[in-house]
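Asker: Below are the sequence and a predicted model for it; my questions follow.
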Amino acid sequence: MMDGMTEPSDVPTKQTPPAGGPDVPDWEKRFRAPRLSLPEWAFDAPHRALFVSNATGTYELYAWDRETGGQRQVTDRANGTTDGVLSPDGEWIWWFADTDGDEFGVWMRQPFAGGADEPAVPGLAPSYPAGLAVGRDGTTVVGRSTEEEGTTLHVVRPGQEPVEIYRHRESAGVGDLSHDGTLVAIEHTEHGDATHAALRVVRLADAAGASGAPPVTQVAELDDTKGGTQPLGLAVLGFAPVDGDTRLLVGHQRRGRWEPMVWDVASGVETDLDLDLPGDVSAEWYPDGSGLLVVHSFEARSDLWRYDLATRRLSRVDTPTGSVSDATARPDGEVEYLWSSAATPPEVRSTSGAVVLDPPGMRAPGSVAVEDVWVEGPGGRVHALVHRPAGVAGPLPTVFDIHGGPTWHYSDAFAAGPAAWVDHGYAVVRVNYRGSTGYGREWTDALRHRVGLIELEDIAAVREWAVSSGLADPERLVLAGGSWGGYLTLLGLGTQPDAWAVGIADVPVADYVTAYHDQMEALRPLDRTLFGGSPEEVPERWAASNPLSYVDAVRAPVYIAAGVNDPRCPIRQVENYVDRLAARGAVHEVYRYEAGHGSLVVEERIKQLRQEIEFAARHLATVSGTRPDGG
């Protein structure tokens, strides 16, 4: 083992979490407290629901009969399960079975009332998933992605073999299946731009593949990537929930942001909703098809509205200030939603005022409210969210927590990780750099060719504000993130070596060229879009954005955690980076664990964060002479 390198023991054991007694710190309780997703209900059996919970210490699927109140655990796997779908009749629970988080597997199904698991589509070989739509008559459309075939979509009818209805090398996916099971909406990127999808709607043959007839006929195509100075993306939000209704709810970017419109795929008529709301807007149908439940996101907060299609009137659905991470309209018109804020743990709420589903056991302790900061950056104003310990003056040791995606954003929502750092005396700054969603199309689409370097320019601008404002101690700055945030962490440590005292990268891209060749097939088109070509076609761009290119310039101690089964940020490219650190005796720790792109086991998450906090405290102490947490 090289000098400066330690390797904490590899973990992954599934165990029942300890009770939240007085000796358990608040930061651990926030992870261990039972969490719930918003229950998904069956359209034709709305009393039956499916949700995800960590009640056993691992995130698994649960069935819930709302009439009887009965609940049962559906899945029980060492590394957890979160991908599940309830059939419209409420009779079946579909769930995706991969191997230890590698995301490569098959769909299984289990009766809602309980029973043995069985292969949901026996005729389809294992693959990466590319969408799933389960119809009311049992017709199902399954999306698959493999190295050999690219993306393929298959229609499966009860008692029949799967029939392929779509194939392309570029990325694509199942958008939705119409209410009567006759139409399929497909999101595809055949034009070669994986960040801006086009839409195609096809009609299924009465008997797929019978008598040599084609299994589908094309009904309509919608493509906003052509004809303008900049390509625009489209997204399927869902068919109208009415038999014979050919209206499709679509997300578009024609006015510089995401917003919905209604597209009648039979007539071709597009109905612009023209919603007078700033920021990004999404929507889903009310169950009777008369209106839309609108989810509005603006400046890291979100709220809900109802849009009446007949009167074209928008009315507010009352929710507290914070973030709505999921919402659904019930058949009785009530709206249920999953809400939280930085200070308040998640709650499944209803506009009726009733408690929708109350998790068992202890409640997660709250945390500090978030502060908004706007900083002038090289590409425009950068929004950052700041968590600071209550009653503590700066300058403070500060964690720059960088989000993944990159097409995602931090919001005023509860997160146990930042709250843990705050409990240990750190300020936490979360930057919504260029590439983040929620700030308009141009902000999200800025990541082209100078991949990674653009985001780091915005992070540097916020870092300068944090130091000059007196919040952050310039000698005790931690750059940290997971996935794309882990990539930016390693790239930042190499391109801004004097700016950071410690780096913490979870499941990162560390050697981008090797990652491209090893990662799951569906991600390669996205990378080619961002860079303008493959590593062989534009090697200079890949080299300029590759953390491995700058590894010899890294001065800060580095902590890296990586899942050995990760298909998104594969382990070989992480090992390449670690080997380079070790070869020159750079101070680092690497932790490998038996999972994929992150862990669904609560105790594993706690162990990793504990190691990261201890690593930062240990190395910042050598800078300041005192530990950030006062130890």
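Answerer: That came in fine, so what should we check first?

Asker: Every contact and neighbour count from this point should use C-alpha atoms.
Answerer: Will do.

Asker: Give the next helix or strand downstream of the longest strand seen in the chain.
Answerer: Assignment by DSSP state E gives strand 472-482 as the longest strand of the chain. Per DSSP states H and E, the first helix or strand lying C-terminal to strand 472-482 is helix 484-495.

Asker: That following helix vs strand 472-482, what angle?
Answerer: For helix 484-495 against strand 472-482, the angle by axes from the mean of the first three to the mean of the last three Cα atoms, to 10 degrees is 130 degrees.

Asker: which outside residues touch helix 484-495?
Answerer: Residues from elsewhere that reach helix 484-495, judged by Cα atoms under 8 Å, 6 or more residues apart in numbering: 401-406, 452, 455-456, 479-481, 499-500, 503-510, 545-547, 550-556.

Asker: The residue lying closest to residue 233 once chain neighbours are set aside: neighbouring residues, count only.
Answerer: Using Cα to Cα, 6 or more residues apart in numbering and skipping the chain neighbours, the partner closest in space to residue 233 is residue 196 (3.9 Å). By other Cα atoms under 10 Å, 23 other residues sit near residue 196.

Asker: who are the neighbours in contact with residue 196?
Answerer: Listed by Cα under 8 Å, 6+ apart, the contact set of residue 196 reads 189, 225, 231-234.

Asker: here's the one I want to compare it with:
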Amino acid sequence: MSDEKSAVPAWEQRFRAARVSLPDWAEDAPERALYVSNATGTYEVYAWDRTADRHRQVTDRPNGTTDAELSPDGRWIWWFDDTDGDEFGVWRRQPFIGGPDEEAVPGVPAAYSAGLALGRDGTVVVGTSSDDDGTTLHLRQPGAAAPETIYHHEEYGGVGDLSYDSALLAIDHTEHGDAMHSAIRIVRTSDGSTVAELDEVTGRAEPRGVACLGFAPAVGDQRLLVAHQRRGRWEPMLWDVLTGEETELLLRDDRGGEFPGDLSAQWRPGARSLLVEHEYEARSELFSYDLEKGELTRLETPRGTVAGATARPDGTVEFLWSSAAEPSAVRSTSGAVVLRAPGPVPPSSVPVEDVWVEGPGGRVHALVQRPDGEGPFPTVFEVHGGPTHHDSDSFAAGPAAWLDHGFAVVRVNYRGSTGYGQAWTDALRERVGLIELEDIGAVRDWAVSSGLADPAQLVLSGGSWGGYLTLLGLGVQSGSWTLGLAAVPVADYLTAYADEMEALKSLDRTLFGGTPEEVPERWQASSPITYVEQVQAPVYISAGVNDPRCPIQQIENYVGRLEQLGKVHEVYRYDAGHGSLVVEERIKQLRLEIDFALRHLGRAR
């Protein structure tokens, strides 16, 4: 190792090391692919000609680009162009071989994206969402000069998929008003008329969601692969949208038992089999399912997390894998590493331990990493966002940085997290934020009593929903935490609701069971600013000034109250949206958080 590299701390090397996403390939031109990489220091879109092994940077914007898609024939790269990370923009496209960008569908107004579907015959469906107009799906038929509206509703929805012949469009929608459980409508692209509806929310005491996983990739096959929650978890089924026939896939594990956790699936080329992903207790595994034989075959993957997988026409499966200890790589079931990022591999980190703690709503799963030495350690509770997400046994540069500085790291999959069944995910109702904090508090008590954590050096930290829970926890559990680090948080929920993007307003109405006017006491009880006077710990807040999810004004309101009350706090504002795609900016933000923690915990750097 060179002296220059040795001088760079391992935690910074992990951030600066180049990464690549799972390549997405064109369905009718599988040797043409797209991926996202931070090789230049900013996450941008790259085109990959796999036959010639040529890589070309497609986008180059100050705040980065991640949303892109290939046309089925591989001729065009579509990418979403927003302003400074605000997620509000239009789709542009450029030739795969290179050339100038052009507005992809003139006539579609700038908005938040609600999905995109590209048909083999040139049919295009663009989904838009706006605060004033709800959800609109714009259809442009082959040869048409301008798009037309094929769907509109004030509640949030989005593009599901186009059938193989582009005759049918699947729409994921929440017209019933429950943003946590979507329904599916099938319409004809010729006239927008409804063909079929799959709604397991309306009229049910216990709502169940369904979600579009894609039409069969075969001529004349109008089956739709659907995810459903009929047995208390996500599972796949087939739905013939013309006949109405449903085929639930009762998948069984190696011992013949039902799979715990959630199952998802995607079509393999030819539509005769499926690629199945099983997600449970912070880890994932892959299977292939033969539809004719009804046989499920395990695909060997290392223990850890598959962050994405795709079945290739040659029968292999490519997947992006990592563990908490080992950095990610795009691998193949052939045994090969498919795609390597340029430059050095980031330093490894510490494996996770699984901990189960009895909480008020059931057993809570936590992932624990310990630094070198003997405890009790200063400990960071790194709280995940979402809230319908989960921490996993996967490589993350942030937790690894805290470990390098002598901190233990605890990540809690509180009620609301995915991968533990529908009841666990759906538990976030009406007592928003307070339920999650009960689970985090139970794990905090375990960490102290077990000797892992020093009770005088407990850091509550998180971004997005995790930042919200951090600020809420500093007030509601004020005696439990030594300091807090909140990135892009909800801080003043009433103001956040007024300013945030429409998709999140819909989710919030579902979580709270109504608007702020309808159930004001619930919103008040779950807003961090309600408890700001009770905050005892020093608070560090970082915020993107263009953030449409956790807008800046509601953070300024909270900071203003901290200032009025004389609370110890620091604020960092940066020119981006809900986080940053620029590597050096991410390093700067974490360096500021670490410095804040070390200063206020009285620890030498």
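Answerer: Nice, thanks for sending it over. The shown structure was predicted, so the numbers you read here are calculated from the model rather than taken from an experiment.

Asker: All the helices of the second structure, residue numbers only.
Answerer: Secondary structure of the second structure (DSSP state H): helices at 3-6, 10-16, 397-404, 422-425, 434-449, 465-476, 493-499, 502-512, 520-525, 552-565, 583-601.

Asker: and among those, the most buried is which?
Answerer: The highest average neighbour count among the helices of the second structure, using mean count of other Cα atoms under 10 Å, belongs to helix 465-476 at a mean of 28.

Asker: mean deviation of that one from the first structure?
Answerer: Superposed on the first structure, helix 465-476 of the second structure shows a mean distance of 0.2 Å to its aligned residues (mean Cα distance after the TM-score superposition for the first structure).

Asker: matching residues in the second structure for stretch 323-340 of the first structure?
Answerer: Aligned using TM-score structural alignment, stretch 323-340 of the first structure spans residues 305-322 in the second structure.

Asker: And for stretch 245-258 of the first structure?
Answerer: Aligning stretch 245-258 of the first structure against the second structure (TM-score structural alignment) gives residues 221-234.

Asker: give me the stretch of the first structure that stretch 520-539 of the second structure matches.
Answerer: Residues 539-558 of the first structure are where stretch 520-539 of the second structure lands when matched by TM-score structural alignment.

Asker: next one: stretch 412-421 of the second structure
Answerer: Aligning stretch 412-421 of the second structure against the first structure (TM-score structural alignment) gives residues 431-440.

Asker: what's the answer for stretch 494-505 of the second structure, then?
Answerer: Under TM-score structural alignment, the match for stretch 494-505 of the second structure is residues 513-524.

Asker: Now do the buried residues in the match of stretch 323-340 of the first structure.
Answerer: Buried residues in stretch 305-322 of the second structure, counting neighbours by 16 or more other Cα atoms under 10 Å, are found at 305-307, 309-311, 317-322.

Asker: What is the equivalent residue in the first structure for residue 163 of the second structure?
Answerer: Correspondence of residue 163 of the second structure to the first structure, assessed by TM-score structural alignment: residue 178.

Asker: Might you report the residue contacts of that match?
Answerer: Residue 178 of the first structure makes contact with 135, 184, 239-241, 243, 246 under the criterion Cα under 8 Å, 6+ apart.

Asker: which one among those residues gets closest to residue 373 of the first structure?
Answerer: Proximity of those to residue 373 of the first structure (Cα to Cα) peaks at residue 239, which lies at 39.3 Å.

Asker: Which residue is the nearest non-sequential neighbour of that closest one?
Answerer: residue 248 (4.4 Å).

Asker: any idea how far residue 181 of the first structure is from that neighbour?
Answerer: Relative to residue 181 of the first structure, residue 248 of the first structure is positioned 13 Å away (Cα to Cα, to the nearest Å).

Asker: if we can go back for a sec, so the residue nearest to residue 239 of the first structure makes contact with residue 241?
Answerer: No: judged on Cα atoms under 8 Å, residue 248 of the first structure makes no contact with residue 241 at a distance of 9.7 Å.

Asker: Who has more neighbours out of these two?
Answerer: residue 248 (24 against 20).

Asker: ok, now which ones touch residue 217 of the second structure?
Answerer: By Cα under 8 Å, 6+ apart, the residues touching residue 217 of the second structure are 163-164, 267, 269-271.

Asker: any idea how far it is from residue 297 of the second structure?
Answerer: Taking Cα to Cα as the measure, residue 217 of the second structure falls 21 Å from residue 297 of the second structure.

Asker: For the counterpart of residue 404 of the first structure in the second structure, give me its contacts.
Answerer: When the second structure is aligned by TM-score structural alignment, the residue opposite residue 404 of the first structure is residue 385. Residue 385 of the second structure sits next to 462-467 when contact means Cα under 8 Å, 6+ apart.

Asker: how about these in TSV, adding distance to residue 354 of the second structure?
Answerer: Shown next, in TSV, are those (distance: Cα to Cα, whole Å):
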residue	distance to residue 354 of the second structure
462	20
463	22
464	24
465	23
466	20
467	23
